[in-house]
Each structure stands twice: as structure tokens, then as C-alpha cells.
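Trainee: Let's see this in three dimensions:
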Amino acid sequence: MKISFVGTFPPRECGIGTFTKNLYDAVNSAPGADGPNTALVVAMDDNGQHYDYPKEVKLTIRQEEQADYLEAASFINISGADICVLQHEFGIFGGQNGIYILPFLYRLKIPLIVTLHTVLKNPSYNERAVMIEICKIAQRVVVMTRKAVDMLMEEYGVAESKIEQIAHGVPDIQFDQQSVKKEFKLLSRKVLLTFGFIGRNKGIEIALKALPAVVAKYPQLVYIVLGKTHPNVIRHSGEEYRIFLLGLVKKLGIEKHVIFMNEFVDQTELFKYLSASDIYITPYTNEAQITSGTLSYAIGAGSAVISTPYWHAAELLSEGRGRLFPFNDVQALSEVFLDLLDHPDTMMQLRSNAFNYGREITWPKIGAKYAKLAEKIVSEQPDVQAETETILDLLALPPFLLDHVQRLTDDTGIIQHAKYGIPNLKEGYCLDDNARALLMVLMTYKRNKNPLALKLSPTYLSYINYMQNPDGAFRNFLSFNRNFLDEVGSEDSFGRTIWALGYLLGNAPNDAYYQTGRDIFFDASPNFVKLQSIRSIANTIVGICHYLKSNSGDEGMIEVLRQLTNRLMVDYELNRTDDWHWYESLLAYDNAFLPLAMLHAAEFLNDERVNQIALESMEFLSKITLNNGYLSIVGNEKWYLKDGESSMFAQQPLDALAMVLMFHQAFRLTSDPAYVQQLNTCFMWFLGENDLRISLYDFETKGCCDGLERYGVNRNQGAESTLAYLISHLSVLEAFEELTKLKAAHP
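Mentor: Here you go, the predicted model:
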């Protein structure tokens, strides 16, 4: 069996790297069912650093370069590997909370085992989302303690059958204590030891404060602190903590009893120090550490361990394998030190218990467990990342709720921006969002007579009315204190308003709303043929078509529709080539609205060329954005220039909405059920079927995040994104009902 390992790797100085190296060696040495195992490594680089890796490292991933993750997935898929084993720790993968690992995992075509080195009890929204997705993708999730198993089940909803508990391995290295004490010139000393990366959470100051009472009775005692300051601490705080510790040693007058060794030693040297120590101490300052490699090593070496009761220590030191003392309790630690030093038989029993347990978790035994687990998973032959269609399942959708829209709306209109889920009053209001809000509540009321939707409708309609100028055009922006911020709004905002007003005229909940909307619509209509923006023309076409559904005899408006549609056709013919079926020389924003407008126009104009252009441009856009089985929107960061490459970042919910509406209209026009499937695929972009594989819909606030950025998800939840989600959700529900009726009529 061939196994691909992904994680940090030596010579990078990192605890996860040491773990990956040991696991690699152990699995390679473990007997396989069909012969020897083989392995390769994909190593994580950090912060622009590059390392002189050994030959087993076949590829590296730069932490903040997402393209490297995608390249690595492709490499592993063609490497011949049967299974991938990933080491996960927050901080080693790029993007917001390590989100860049998700596209990598989703592109793997082989089974996946993930070893979790951290399980957070109170994760942030993004940390939880990333962890849930990782566990969802993996065939098995390996953790090292029972506490971690329980937390995964309770906090993240992971099925127990998916979780494997395999202890942290320890090197099978042994030294005689007296021999190594002699080598280190410590024969006459009682030796306390702490090792590992140094940082504030390690609580070394607690151990230092406990020493004066101990050295008063045991003046030959020495406390060795072995380890470098953690690289992340160095980047943010320099050596501030180490300097603090040095000052504390001097203040306590214990300079002769403390040795700081600012080194990252290899395993052989480390086990010499562990063997030379009489007591090993981990005085961590809080409970939230689910795995400690340093603690495992101390147990493996047969040390007498004293620790605070953080999660891993409380479990590993049970059954007489060590002693615990309360967090930050200096006096209690002094008493435990003295008790063990006063009773060498007790200390020897702790050492014996630890050593015996350590024999059960040596790397050869741990490697064999991983190899056996990998063989079991591969033998099950799971259909990993199968190219199957997403089934439209309404029961899997979140409930349709207007909570966040109500939160954003006051008696003026809908606030355009939010700080996370809180309205950002400083940004005021805009016409675009109030038009979209009107459209959404009208769709909602039409569907289920929602009283809140009806109640909100006049607020958005009155905002539109207030922003209309005497010539029928509209202002766009209004401050929170109701001051106009522009004289004339963008053509895009004009077109979106006509879209909403047209829908109102075709679906008015009562006559008062209809008459108000009609006045605004026709006051604006002289401006229709003056429009220059291609997207404003498209939005206006859609609005006109909604109006014509209940006013099909309006020949004057049909002629305006024909003129605007011809404008799009001219642009299409000017820019179309054999390999570029589009209206411009680039794909920018709100792209799907262009074929959507043509699909709507095709309903009324009885022009085969309109229909042909609509379907041809829709197919072109679909090939670019749906070629991986999910929606990958053209990002607004750099867009997609003809003969260039599509930008991945700054993906906007507005583009996903346009794709949903486009396929919905294509289904209505053609009655082809395949378009409903594509509609659903596009909608699932909001719920995690996207390039970063994380949901933009916030199940807590009932809002939608503002987009996918280079760093991860933009967690602000403004009106545009939330309305895009809600309109898309309504379109899915409508399409499902229409498909059901079609199937009933043609069983």
C-alpha cells in the first residue's frame, strides 16, 4: 500500500513535523497486507520559508499560496497513492483559520485519514466551520484522547463510528539515568525538566515561583528549560516572554538552579535529557490542550511527571502514571515537588508506571495501528469524490427565515452593510438593496403569504419612490440621517430597480402597491432606451418581461424590449468568436444576468436568434463556472479577460444569484429538468459547495456572508449578500414545485 502524508516535516522545527516524520517512518516499517508499505510526503512551508527537505518529500505547499494546495491535490491523485494521511493543526495551513486546506481535500480522489492535533471546545464560527468540513470529508478522523472523541461528537456532530482513538506515539529510545547524568555532569543534582516550544501558555513562571521552597531543602536541585521560543511568538512578541522569565529567575534569587537552553534538539538528545531528569513538569496555564507531544514523550521515557490538569494530562496521567496540581497554584506545586523528592519510592513507582505504559505507545506499535486502519479503509473501497449529481433535497435546506433582513431594516429602508451580523448604520442605504429587498419580499409573499414580508414591502417601495428624480431616474445612496449622497445613481442601480418594479407589476399583493409601482415604473420608462451599461440593460429587460407577463398587450413596451434586446445582440455579435461566446471581451460581475435577460426576452419576441444567443452564452458561462461539479464564480478581484485566466477570489453572492435565476428561466423556457439540477448546484454555492468548501449562510444570524476572499470568507453580512441568498432560496423552492408539476403532467 502506498500512503501520502501531508503536514509539516523536518528540518522545519515543529512538533507536528516531528510527528509526521515519526509516523512516516513507523508506517513504512509496518508490515502491509500485500507486502511492504511505501510512502511519500507533501510538506507545508511557512511564511516564505523554504527548507532543505529529505528525498521523501516530493512536493511542498507554501502556506499562503492557494494554487499550491490545488497542485498538491493533483499530484497526489496521480502519484499512485492509495490513501492520504493529513496532520491538522490550526496555524499550519493558509487562509482564514486554515481554510485553504478544504479545496485541497475536496479535490482528492483517494480516501483520507485526518489526525487532529487540536480540538477546540469553544471554536470561532470559522474554526467550527472548517473543522466540520474536514471531518465530513475524511473517511476517518484520528484523535489521541477520549476527551477529543467526546468533544468531536458533542461540539461538532461527528459520528463516533468515524472517529479512531490512537495515542500519540513515542520513540523507542532508552538510556540509563546514571549514565546520561554523568554525561551531562549532573550526577550530584536532582533534575527537573520542561521541554518544548516556549510561550506564555506554558506556565513556566509557575514552576519558577515554586522553586525557592524546594531548593531551600534540596540545594542540589536544577531546573532545565529546554526549547526555543515558539516561532509564532517570535514573530509577534520577540523574546519578551523569555526575557520575563530570566528577570523572574533573578528576582527569585534562583539563578544557580535554573538553566535555559534555547535549542531545538533531536529526539536522541531529547531522550537523554528526559532520562537524566528526576521529575518532568508541564505547568500549562489552561485546560484547553487536547494533545501534548512533550507529555507523551515524557511518559514514553519513563519520567515522573507533574502537570496541571489540562485535558491530555488529566487522561494520560491517570492510573498512577503521574501527579496533577491545580492551575496557577504555586504552593501546591511546591508541595508536590517536595513530596516526590522526600519519597523516592513513590517517585520510582510513577516512573515505572509511566515507562510500562510508554512501551504500549512506541512508534512501531502506533505505526502498525495507522497502517491497519489505512488498509481497512482502502479495502472498503469508498467512492471518494464520485462525480455524482447533487440531488435536490428540500429537506436539506435551511429554513427560509427573514430574521437578518428584519434586523437590517428600519423605517427608512434596508441598511446596505453590516459588521458581521450587526447593521452598520454608518454606511446608510442604497437603491440597489432596497430594490432587491422589495423583490424578495414580494416573492416571499406570493409563495406563502408571509405577513412579515407584506409588512416590509411598503418600506422598500417608499424608499424607491423617495429616491426617484423628476426625470424618472433615481438617486442611489442615502445617509443614515436621510441626506442624499448623490444626484443620480448608477445605471446598474436603475436597472435593478426596474427589475423589482416589473416584478411588482406582475405580482402585486394589492392595488395600492400596484398603482404606486406603476407610477414609478412608467415615470422611469423614458430612460430605458437611454441606458448604456450592458448590465443595466439586462436588468431592465428582465423587469420589462415581468411586467409583460400580466400586460402582454402593451405593444409600446414590447418594442422597447426589442430595442434593448437588440443592443445586447449587437454586443454579442461584436465580441463573439469561435471560442468566446460572450457579450464583452471579459467576464466581470453579475455575468449570468446577460443570458438571463436574453432568456426572458425569448419568451416575448419570437426571435430564434435571441433564443440561440441566450442558450449559447449560457452554455459558455456554464463551462467556465461549473466544470468541477460545483459553482466556481469568476472572482471580482481580477475578473476573467479573454485569453486570460479566471480570477478565483472576491466571489460575490450576487453572481451566484444570477446563475440560479438564469437556470430557473432556462427551465421555464425549455422544460428541461437538467436545468433544475444546475440551478441547485449553483444554489449550493451558498451552503458550502464552492472553491473554499465552506458555507456562506450563517445558521446563527440567518444572514449570508459577503463573499469568498483570498483569506477565506468575508464574515460581514450585508443586505446584498443576504438578499441574494434569500432570492436564490425562493427560486429553488419555485423550481422544485414547477418540476414536480411537470413530472406529474408527463409521468
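Trainee: C-alpha from now on. contacts and neighbour counts both.
Mentor: OK.
Trainee: where do the helices sit along the stretch 451-600 of the chain?
Mentor: 451-467, 491-506, 511-524, 534-548, 555-575, 593-605 (DSSP state H, counting those that start in this stretch).
Trainee: So which of the ones you listed is nearest residue 625?
Mentor: Nearest to residue 625, of all the helices of the stretch 451-600 of the chain, is helix 593-605, at 14.1 Å by CA to CA.
Trainee: Another for comparison:
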Amino acid sequence: MTDHQATFEHALLAEPRRDHGYCTDDMARVLVVTTREPESPGAVNGLAGKALQFLNDAQSHSGGCRNRMDQAGRWLDEPTTDDHWGRCIWGLGTAAANSDVSLVRKLAIIQFERAAKARSPWPRAMAFAAVGAAEVLSVAPQNPAARRLLADYAASVDRGNGDPDWPWPEPRLTYANAVLPEAMIAAGVAVDDADLRQRGVDLLEWLLAHETADGHFSPTSTAGCGPGDSRPAFDQQPIEVSTLADACARAATIDARSLWAEGIRSAAAWFDGANDAGQRMWDSTTGGGFDGLQADGVNLNQGTESTLAVISTLQRARRFSPALQ
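Mentor: Now for the predicted structure:
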């Protein structure tokens, strides 16, 4: 799925759809997965370097990011602070905290500080950015750019609506839901805000229970979910599962209860068929993840987002399942 420039966004079955080009969203995910891999071999480090170069080229001096590049290497949009900006910061912060390569860590901090000058009006963009900033503070506790970003994020977060039946800070669950409580936990720990940290833990516990049915994970569909909506619903996206696994791994660092490890194992099991359709969601021959779980089967295209969702979830599950060591 990767050429000399970057990793292609989409696939037709297992073949890259080169005419669809590349995107910052996916290259940020590439950077997260590659730099989070322990004792990574040269090929993995090379892919991390390619992702880092792509994200550098995507950034503007004011902090915003472009998202889409065509196969010829031409950017197709202008810099913004939409979700891809937040994911860019998430990727850079993860690299700064976890890469085995000192140059990658150094360059990631430089790029992070550039991107962190901006702010986004979008909650998920700011949540991804907050997770990245918290990663930076885990290795550079006094980094001023990360501290300013987290302070602004913490000031903007919904602290609870008082509704025990629907405590979610939005009228509907939409996409990448688990990043909202994960960011609250990460920011709460980083800036020593116990109330924010606990708000994230409570919200994630509610989300995990809401998205579990008959003993397996049943994520929010592409149509979203509100109070009283019937379930299960389709299409279900692998990225929802990996986002929940990431959030559970974050919660497990501050809360010893077993539900977080169980949540991660449920996320991994979802890819192996413990889901609402009883279908396996990855190809063991190619290693690719399938693009969607549908009521009548599986979308067999193996795009980058879905493939990285499988890898990311298995990275998290290795820590909690001896069979995956």
C-alpha cells in the first residue's frame, strides 16, 4: 500500500487505489502504529520516517495542515484545523514519546510545536491533539507548547450534563467516540486535573457498556447512535474498534480494574468474528483489515485506515493476552 511518497488511502480488495492518493489522516495513523511498535525493525522505522516527512510537508507555518495529496504529489486542499490536524498532532506526540529513533523523536517535537500553535473549533480534532500533547509531556514535562494546548483543551471540555441515562456530551454518538474520554483522561493526568481525569474514566466506562451487546463489542455505526435508537446498526467501521482499544489502554494506566483489559480483548476479538455479524474482519493472508462490517456481510476492501486499525488493536491486545505475545 506504500510507494516512494506515502501510503495510499484506499484499496480495491488488497490492491491500492493509486488514483485516490494519500491523506494526512492515514499518515498520522502510520506514524502512531510504527513508532509505538517496540524494537521496530528497519523497514518499520523507514515507514515512520516517510510518515514524518509527509506530515511535515502537510503543515503550514501557522500550524494548520493540508489533508489530501494526489498520486503526483500535489496537495489538493488548503491548511485547516479539521480532524486531520488533530490526528497529525496525535501522531507527532506519539512519535516523540515512543520512537526508538532519536532523530524521529527530535523532528516530531519540532513539528509538534509548529502544529500546536493552532487551535480547532472541533471537539474531536482538539481531543486528538490533546492526546498528542499529553504524550509529549510524558517525555518533556515542561514543554510549553504542549502545556498551553492542554490548558486550552481542559478549559473547553464538557464537564457533565447531569443525565445518568445519556451522559455523553453530544446528543448522538458519531465517530471516533472513544477519543473524547481518552483525551479527558490523558489531559487530566498531564495537568493534574482530577475532576477531568475522572470525567474521562466515567464517560469511557459508560461508552464501553453502551457499545457491548451479548458479550461482544457492538460499535456505533456510520449513521451514529442516539438515545433509544435500535441496535445493532450497520455499517460498522474498524476505526471505531481501535479507538476504543486505545482509550481502554489509556484508562488501564490509572485504573487497575479489569474492565479495561477486557475491553481491549473484546476489541481484538471483534476483528476475529466476535461481532454482530459473526464475520472475521481481517485477511490473515495479506494482513489487511476489511473496510466495514455490514448487515449482510463484509466490505472486503482493505484500505489503510482499516488495516492500521487491526494492527493498532493487536498492539494493544499483546499486553493483555499471552496468546498474542
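Trainee: out of the helices of the stretch 451-600 of the first structure, which comes closest to residue 15 of the first structure?
Mentor: Across the helices of the stretch 451-600 of the first structure, closest to residue 15 of the first structure is helix 593-605 (CA to CA), at 50.7 Å.
Trainee: so how much does that closest one differ from the second structure once superposed?
Mentor: Once the two are superposed, helix 593-605 of the first structure sits an average of 1.5 Å from its aligned residues in the second structure (mean CA distance after the TM-score superposition for the first structure).
Trainee: Provide the aligned range in the second structure for that helix.
Mentor: Alignment of helix 593-605 of the first structure against the second structure: residues 179-191, by TM-score structural alignment.
Trainee: from the chain's centre, how far out does the matching stretch sit?
Mentor: With CA atoms, centre = their mean, to the nearest Å as the basis, stretch 179-191 of the second structure stands 14 Å off its chain's centre.
Trainee: Contacts for it, please.
Mentor: Contact with stretch 179-191 of the second structure is made by 123-124, 127-128, 130-131, 134, 137-138, 147, 150-151, 153-154, 157, 193-201, 203-204, 243-244, 246-248, 250-251, as judged by CA atoms under 8 Å, 6 or more residues apart in numbering.
Trainee: Show me how to select, in ChimeraX, the buried members of the residues you listed.
Mentor: Command for ChimeraX that selects the buried part of the contacts of stretch 179-191 of the second structure, burial taken from 16 or more other CA atoms under 10 Å:
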select :123,124,127,128,130,131,134,137,138,147,150,151,153,154,157,196,197,198,199,200,201,203,204,243,244,246,247,248,250,251
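Trainee: how about the strands in the stretch 101-250 of the first structure?
Mentor: 112-116, 140-143, 163-165, 190-195, 221-226 (DSSP state E, counting those that start in this stretch).
Trainee: Let me have these in JSON lines, extended by mean neighbour count.
Mentor: Below are the strands of the stretch 101-250 of the first structure laid out as JSON lines (neighbours: other CA atoms under 10 Å):
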{"stretch": "strand 112-116", "mean neighbour count": "23"}
{"stretch": "strand 140-143", "mean neighbour count": "24"}
{"stretch": "strand 163-165", "mean neighbour count": "19"}
{"stretch": "strand 190-195", "mean neighbour count": "23"}
{"stretch": "strand 221-226", "mean neighbour count": "21"}
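Trainee: Can you tell me the SS state at the aligned partner of residue 208 of the second structure in the first structure?
Mentor: Aligned by TM-score structural alignment, residue 208 of the second structure pairs with residue 622 of the first structure. With DSSP: H, G, I helix; E, B strand; the rest coil as the basis, residue 622 of the first structure sits in helix.
Trainee: Can you tell me the element residue 628 of the first structure falls in?
Mentor: Assessed by DSSP states H and E, residue 628 of the first structure sits outside every helix and strand.
Trainee: Pull the contacting residues for residue 428 of the first structure.
Mentor: Applying CA under 8 Å, 6+ apart to residue 428 of the first structure gives the contacts 415, 416, 417, 477, 478, 479, 480.
Trainee: Name the residues that touch stretch 540-559 of the first structure?
Mentor: With CA under 8 Å, 6+ apart as the test, stretch 540-559 of the first structure has contacts from 495-496, 498-506, 528, 561, 564-565, 596-597, 600-601, 604-605.
Trainee: Only whichever of these are buried, select them in PyMOL.
Mentor: In PyMOL syntax, the buried subset of those is picked out as below (16+ other CA under 10 Å):
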select buried, resi 495+496+498+499+500+501+502+503+504+505+506+528+561+564+565+596+597+600+601
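Trainee: wait, which of the strands of the stretch 101-250 of the first structure is closest to residue 582 of the first structure?
Mentor: Residue 582 of the first structure lies closest to strand 112-116 among those, at 40.1 Å (CA to CA).
Trainee: if we compare the helices of the stretch 451-600 of the first structure, which one ends up closest to residue 378 of the first structure?
Mentor: Nearest to residue 378 of the first structure, of the helices of the stretch 451-600 of the first structure and by CA to CA, is helix 593-605 at 45.0 Å.
Trainee: between the closest one and helix 534-548, how big is the angle?
Mentor: 30 degrees (axes from the mean of the first three to the mean of the last three CA atoms, to 10 degrees).
Trainee: Also compute the angle for helix 593-605 of the first structure relative to helix 555-575, please.
Mentor: Orientation check (the same axes, to 10 degrees): helix 593-605 of the first structure against helix 555-575 gives 140 degrees.
Trainee: mind checking how far residue 195 of the first structure is from residue 606 of the first structure?
Mentor: Distance, residue 195 of the first structure to residue 606 of the first structure, using CA to CA, to the nearest Å: 79 Å.
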